[in-house]
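Colleague: Take a look and give me a structure for this.
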Amino acid sequence: MSIIELLASITLLLVSLFFILTKNSKSKASSKSDPNLLKSYPLIGNSIAIYANRHRGTQWTSDLIQKSPSATVVLHRFLDGGRILTGNPANVQHMLKTQFYNYQKGSESRRTLFDFLGDGIFNNDGDSWKFQRQVASHEFNTKSLRKFVETVVDTELSQRLIPILSTAAANNTVLDLQDILQRFAFDNICKIAFGYDPAYLLPDLPEAQFAKTFDDAAKISSERFTTLFPFLWKIKRTFNVGSEKRLKEATSELREFAKNIIKVKKQELSNKSSLESVDLLSRFLSSGHSDEDFVTDIVISFILAGRDTTSAALTWYFWLLSQNPEVEKEILKEIKEKSESPVYEEVKDMVYTHASLCESMRLYPPVPIDGKVAMSDDVLPDGTVLKKGTRVSYHPYAMGRLEKLWGSDWEKFKPERWLENASHGINNNGKWSFVGRDPYTYPVFQAGPRICLGKDMAFLQMKRLVAGILRRFKVVPAAEDGVEPVFVSYLTAKMEGGFPVRFEERAN
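Modeller: Sure thing, here's the model as predicted:
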């Protein structure tokens, strides 16, 4: 019997086993996890529980962490050494700072994402990661941030987004806000990072084939991590069938897109005597590391960061505002107070709006789970023992729901928890004072040496967009009252099926 036939036979037996064991457990996979679903079996570990909750893995593992006294759980899949998920801030600090060099992407993780992200900054460790971060950091200084807000974002907002929303409001048209925000973010990241305008946010909303291709690549790559039998995707990849065939097609299209951007940029740079352009791509191409495949990986990684994270954060933000009119009222009050300020000063001083964005990302972080691999044996601060090669993930989605971190009202969307508390009231200047949380309690932007370089840029972009939209429109979900959108996560968070909304012009 060949190895393929043997693996196929084993798979058939396991599928049959799953059918028998999950026949009764499927009904238990409700919105609240049943502890019985964590029952471990010889050989397959917790695979039954993982399978029964396969469509809501983020929410299920969050439930488990919430119920764990240490906010840490261990899951075992078929023939693997276990995966640790934690929402314990001490563990997060240990991984992301104290023992930073012991917790890396790891070779298996890199292989899993390599077809999509290659050697880009989000799929790399060591010297290559250090180099990419060093070059990229030049693009995120104060001067670049100011330029980003005052030119790129404001132009996209005033000349493209607002006219589209005005037309939709006048015609009572339903738009998918998630799609609109992705187009907005995609145009912005391409302009600021690559000096290229893809013009996806136009009145006719041109077919976003790139967006679908990008989403397919991210989804399939993410599913490689969550599959019960990792060897199956490797077999499909070898024979170029099923989802792996689609991933190969998608990544080929993405790399062709990126290489065309690089080709145009190289031509542009060759016609200049000095580096006048300060966009990220120009910096990389002029750094002496101009290998096309390497730079292509960088382009795709920054599209992922710039397009998917801010659009995900804002999609959930506008939904939360629609459910909390008292918060929207406070934000509108702040926007009107700042409306006479220059753009940069306006967004910098929007303290309540900043707090509301932090609060939204507490509940719906753009990257719900992020994983590392232990490079040597270790013990986490909560006593969890790790063997070399163990995959350990910190879980921002679960951490935002821990009562011990946020109080008994953690379910409430409450920007005030980020401001001076009631006993202090407002400060002497008559303004709210923002009170941040340490990045290990709130690791939405990672923490330690890999903390997100674009954090400030993301906040400035989001606040400018929130002010621009809410000043003119009320965003009204098109779904029936009481219907909550479904949170899904691949490499980044999404709202399943999009976010259909109407826009209502506000009276002056």
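Colleague: From now on I want contacts and neighbour counts done on CA atoms only, so please keep to that.
Modeller: Noted.
Colleague: where exactly do the strands run in the stretch 151-300 of the chain?
Modeller: With DSSP state E, counting those that start in this stretch as the criterion, the stretch 151-300 of the chain has strands at 175-176.
Colleague: can you give me the helices for it?
Modeller: Counting by DSSP state H, counting those that start in this stretch, the stretch 151-300 of the chain has helices at residues 154-156, 162-171, 177-194, 209-226, 230-239, 242-270, 280-285, 292-303.
Colleague: May I see the buried residues of the shortest one?
Modeller: Of the residues in helix 154-156, those with enough neighbours to count as buried (16 or more other Cα atoms under 10 Å) are 154, 156.
Colleague: And the last one, by the same measure?
Modeller: The neighbour-count criterion (16+ other Cα under 10 Å) identifies 295-303 as the buried residues of helix 292-303.
Colleague: CSV for these, including distance to Gln104?
Modeller: Below are these laid out as CSV (distance: Cα to Cα, whole Å):
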residue, distance to Gln104
Val295, 22
Thr296, 22
Asp297, 19
Ile298, 19
Val299, 22
Ile300, 21
Ser301, 17
Phe302, 20
Ile303, 22
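Colleague: Which of those residues sits closest to Gln66?
Modeller: Ser301 (31.8 Å; Cα to Cα).
Colleague: from the buried residues of helix 292-303, which is closest to Leu491?
Modeller: Nearest to Leu491 out of the buried residues of helix 292-303 is Ser301 (Cα to Cα; 11.6 Å).
Colleague: Who are the packing partners of whatever helix or strand Arg146 lives in?
Modeller: Using DSSP states H and E, Arg146 maps to helix 142-147. Helix 142-147 sits against helix 455-472, with contacts defined as 3 or more Cα pairs under 8 Å, 6 or more residues apart in numbering; DSSP states H and E.
Colleague: For the helix it packs on, which outside residues touch it?
Modeller: Applying Cα atoms under 8 Å, 6 or more residues apart in numbering, the set of residues contacting helix 455-472 from outside is 140, 145, 148-149, 153-154, 157, 162, 310, 314, 332, 335-336, 343, 347-348, 350, 353-354, 445, 505-506.
Colleague: in it, what counts as buried?
Modeller: Residues of helix 455-472 classed as buried: 457-472 (neighbour count, 16+ other Cα under 10 Å).
Colleague: so which of those comes closest to Leu7?
Modeller: Ala458 (46.2 Å).
Colleague: The closest one and Val149, how far apart?
Modeller: 10 Å (Cα to Cα, to the nearest Å).
Colleague: Also Met95?
Modeller: Met95 is 33 Å from Val149, by Cα to Cα.
Colleague: So for these two, which sits in the more crowded spot?
Modeller: Ranked by neighbour count (other Cα atoms under 10 Å), Met95 and Val149 place Met95 first, with 26 against 22.
Colleague: Could you also give me the structure for this next sequence, so I can compare it with the first?
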Amino acid sequence: MIDMFLQETLKTQFYNYEKGSKFRRTLFDFLGNVSQRLIPILSTAAANNTVLDLQDILQRFAFDNICKIAFGYDPAYLLPDLPEAEFVKTFDEAARISSDRFSTPFPFLWKVKRVFNIGSEKRLKEASSELREFARNIIKEMKQELGNKSSLETVDLLSRFLSSGHSDEDFVTDIVISFILADRDTTSAALTWYFWLLSQNPEVEREILREIKDKSESPVYEEVKDMVYTHASLCESMRLYPPVPVDTKVAMHDDVLPDGTVIKKGTAVSYHPYVMGRLEMLWGPDWEKFKPERWLQGAGDGVHNNGTWSFVGRDPYSYPVFQAGPRICLGKDMAFLQMKRVVAGILRSFKVVPAAKDGVEPVFVTYLTSKMQGGFPVRFEERAN
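Modeller: Below is the predicted model:
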């Protein structure tokens, strides 16, 4: 039933289900070097027994990473003094207010505030203007840089995008902001919950450490490509805590779902990866358990078997964490490479220990992406070589 609905909206009738004008109005307004900035900060924290907010650290890392990869720009947000970044604060505020538009029980209120330019809508308008100015400055600098070159020498996505002939500044500005949201918030959210789950499941952490040590002599790409158990554990973590917990489309035309349900033009339809990842009908009676072995063949009961596992992916319509069909996430493979590189870099050197009292579980909250309410305070313990 669920997978039929997703196949209908994400594949068979892909062109009929869009974000829709309502949701457009509501939301309008290559691997980073892990050791270069991230590891020294964690080493200092470990030496001083300092508590850090790992959610914040991962967001800083992801922000620097996506800006460098996509735009050839280094915001230097992940530095030892953890500098304030007005852009990031503004970005988070805009995302929160935009998300609140969806969750309000009285949608007309935000529309009234927008018309009169008051309250949260006034702040959203200001924040959106600041964000677009930031993006335009990046684009302006890139255009100037490209104009001074006789040939394309850089590999960042923005320079290649501009060099291909895209000159609509508003369109390119939207691309810049979307890239930041798509990478910075999703990968950091996935990794935040991942490290919390590892802290609660030491047997899984031990297996990942075995794999990291087995692959430690391989080149970076080969190292992460062959980390099968780690890949499975990331998939399992995102099953329980997907970076995008809910997604909504709007029917552009009348439709009838395979089960006979009539969908009228303009109807909003949603699917919930968070809920789907916790359904017994999809994952069995042990759905609550953090169990990477459910993604593996040859794993037996989870006993180490010298790396002879093979990864078995799930139907994307049962596991739509990266969407499915024509809308499947283009950055999926890059995201896994980045996450596995971060996991290997951190766990090889440190044990991540939550600073909260035993038994206190973090709270899952949702804006446009998932967050850990109040951050994720942790300590880092150096591992013996």
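Colleague: TM-score for the pair, please.
Modeller: TM-score of the superposed chains, computed with TM-score structural alignment, normalised by the length of structure 2, equals 0.97; 385 aligned residues with a Cα RMSD of 1.7 Å.
Colleague: follow-up on the earlier one: identify those among the contacts of helix 455-472 of structure 1 that sit within strands.
Modeller: Glu505 (DSSP state E).
Colleague: Tell me the buried residues within the contacts of helix 455-472 of structure 1.
Modeller: Neighbour counting by 16+ other Cα under 10 Å classes 140, 145, 148-149, 153-154, 157, 162, 310, 314, 332, 335, 343, 347, 350, 353-354, 445, 505 among the contacts of helix 455-472 of structure 1 as buried.
Colleague: could you pull out the helices for the stretch 151-300 of structure 2?
Modeller: Using DSSP H, counting those that start in this stretch, helices in the stretch 151-300 of structure 2 cover 157-163, 169-180, 186-200, 202-215, 220-225, 228-240, 273-276, 280-283.
Colleague: who wins for proximity to Ala94 of structure 2 among these?
Modeller: So among the helices of the stretch 151-300 of structure 2, helix 169-180 is nearest, using Cα to Cα, at 11.4 Å.
Colleague: Asn48 of structure 2 matches what in structure 1?
Modeller: Aligned counterpart of Asn48 of structure 2 in structure 1: Asn171 (TM-score structural alignment).
Colleague: What count of nearby residues applies to that match?
Modeller: If you count neighbours by other Cα under 10 Å, Asn171 of structure 1 ends up with 11.
Colleague: and it, how far is that from Leu285 of structure 1?
Modeller: Taken as Cα to Cα, the span from Asn171 of structure 1 to Leu285 of structure 1 is 46 Å.
Colleague: likewise Met375 of structure 1?
Modeller: From Met375 of structure 1 to Leu285 of structure 1 the distance is 32 Å (Cα to Cα).
Colleague: what's around the aligned residue in structure 1 for Arg123 of structure 2, how many residues?
Modeller: Counting by TM-score structural alignment, Arg123 of structure 2 lines up with Arg246 in structure 1. Residue neighbour count, defined by other Cα under 10 Å, stands at 17 for Arg246 of structure 1.
Colleague: Spit out the contact partners of Arg246 of structure 1.
Modeller: With the criterion set at Cα under 8 Å, 6+ apart, Arg246 of structure 1 makes contact with Asp216.
Colleague: and what of Gly300 of structure 2?
Modeller: Glu293.
Colleague: rerun at 6 Å
Modeller: Contacts for Gly300 of structure 2 were tallied using Cα atoms under 6 Å, 6 or more residues apart in numbering; there are none.
Colleague: Next one: it from Thr308 of structure 2, what distance?
Modeller: Counting by Cα to Cα - Gly300 of structure 2 and Thr308 of structure 2 are separated by 11 Å.
Colleague: swap in Leu82 of structure 2?
Modeller: 41 Å.
Colleague: what do you get for Arg114 of structure 2?
Modeller: In terms of Cα to Cα, Arg114 of structure 2 sits 58 Å off from Thr308 of structure 2.
Colleague: neighbour count winner among those two?
Modeller: Legend: neighbour count by other Cα under 10 Å for Arg114 of structure 2 and Thr308, higher for Arg114 (17 against 13).
Colleague: List the residues that contact whichever residue in structure 1 pairs up with the more buried one.
Modeller: Counting by TM-score structural alignment, Arg114 of structure 2 corresponds to Arg237 in structure 1. Counting by Cα under 6 Å, 6+ apart, Arg237 of structure 1 makes contact with Glu244.
Colleague: rerun that using 10 Å as the cut-off
Modeller: 231, 243-248 (Cα atoms under 10 Å, 6 or more residues apart in numbering).
Colleague: Lys23 of structure 1 too?
Modeller: 17, 52.
Colleague: Looking for the alignment partner of it in structure 2.
Modeller: Counting by TM-score structural alignment, Lys23 of structure 1 has no partner.
Colleague: go on, Phe186 of structure 1?
Modeller: Match for Phe186 of structure 1 (TM-score structural alignment): Phe63.
Colleague: right, and that match touches Phe91 too?
Modeller: No: counting by Cα atoms under 10 Å, Phe63 of structure 2 stays clear of Phe91, with 11.1 Å between them.
Colleague: Mutual contacts of the two, please.
Modeller: Common neighbours of Phe63 of structure 2 and Phe91, counting by Cα under 10 Å, 6+ apart, are 180-181.
Colleague: okay, these two: which has more neighbours?
Modeller: Phe63 (24 against 19).
Colleague: I'd like to know how far that one sits from Ile180 of structure 2.
Modeller: Distance of Phe63 of structure 2 to Ile180 of structure 2, computed by Cα to Cα: 7 Å.
Colleague: Repeat that for Ile208 of structure 2.
Modeller: Separation of Ile208 of structure 2 from Ile180 of structure 2 (Cα to Cα): 29 Å.
Colleague: same deal with Leu282 of structure 2?
Modeller: 32 Å.
Colleague: Which stretch of structure 2 lines up against stretch 402-413 of structure 1?
Modeller: Against structure 2, stretch 402-413 of structure 1 falls on residues 279-290 (TM-score structural alignment).
Colleague: ditto for stretch 133-140 of structure 1
Modeller: So stretch 133-140 of structure 1 sits over no part of structure 2, by TM-score structural alignment.
Colleague: one step back: the match of Phe186 of structure 1 and Asp174 of structure 2: what is the separation?
Modeller: 17 Å.
Colleague: Likewise for Lys340 of structure 2?
Modeller: 29 Å.
Colleague: Now do the match of stretch 402-413 of structure 1: distance to the chain's middle.
Modeller: Relative to its chain's centre, stretch 279-290 of structure 2 lies at 23 Å (Cα atoms, centre = their mean, to the nearest Å).
Colleague: cool, and stretch 102-115 of structure 1?
Modeller: So, by Cα atoms, centre = their mean, the centroid of stretch 102-115 of structure 1 is 18 Å from its chain's centroid.
Colleague: Just the buried positions in that stretch, please.
Modeller: Buried-residue list, stretch 102-115 of structure 1, by 16+ other Cα under 10 Å: 102-106, 109-110, 112-115.
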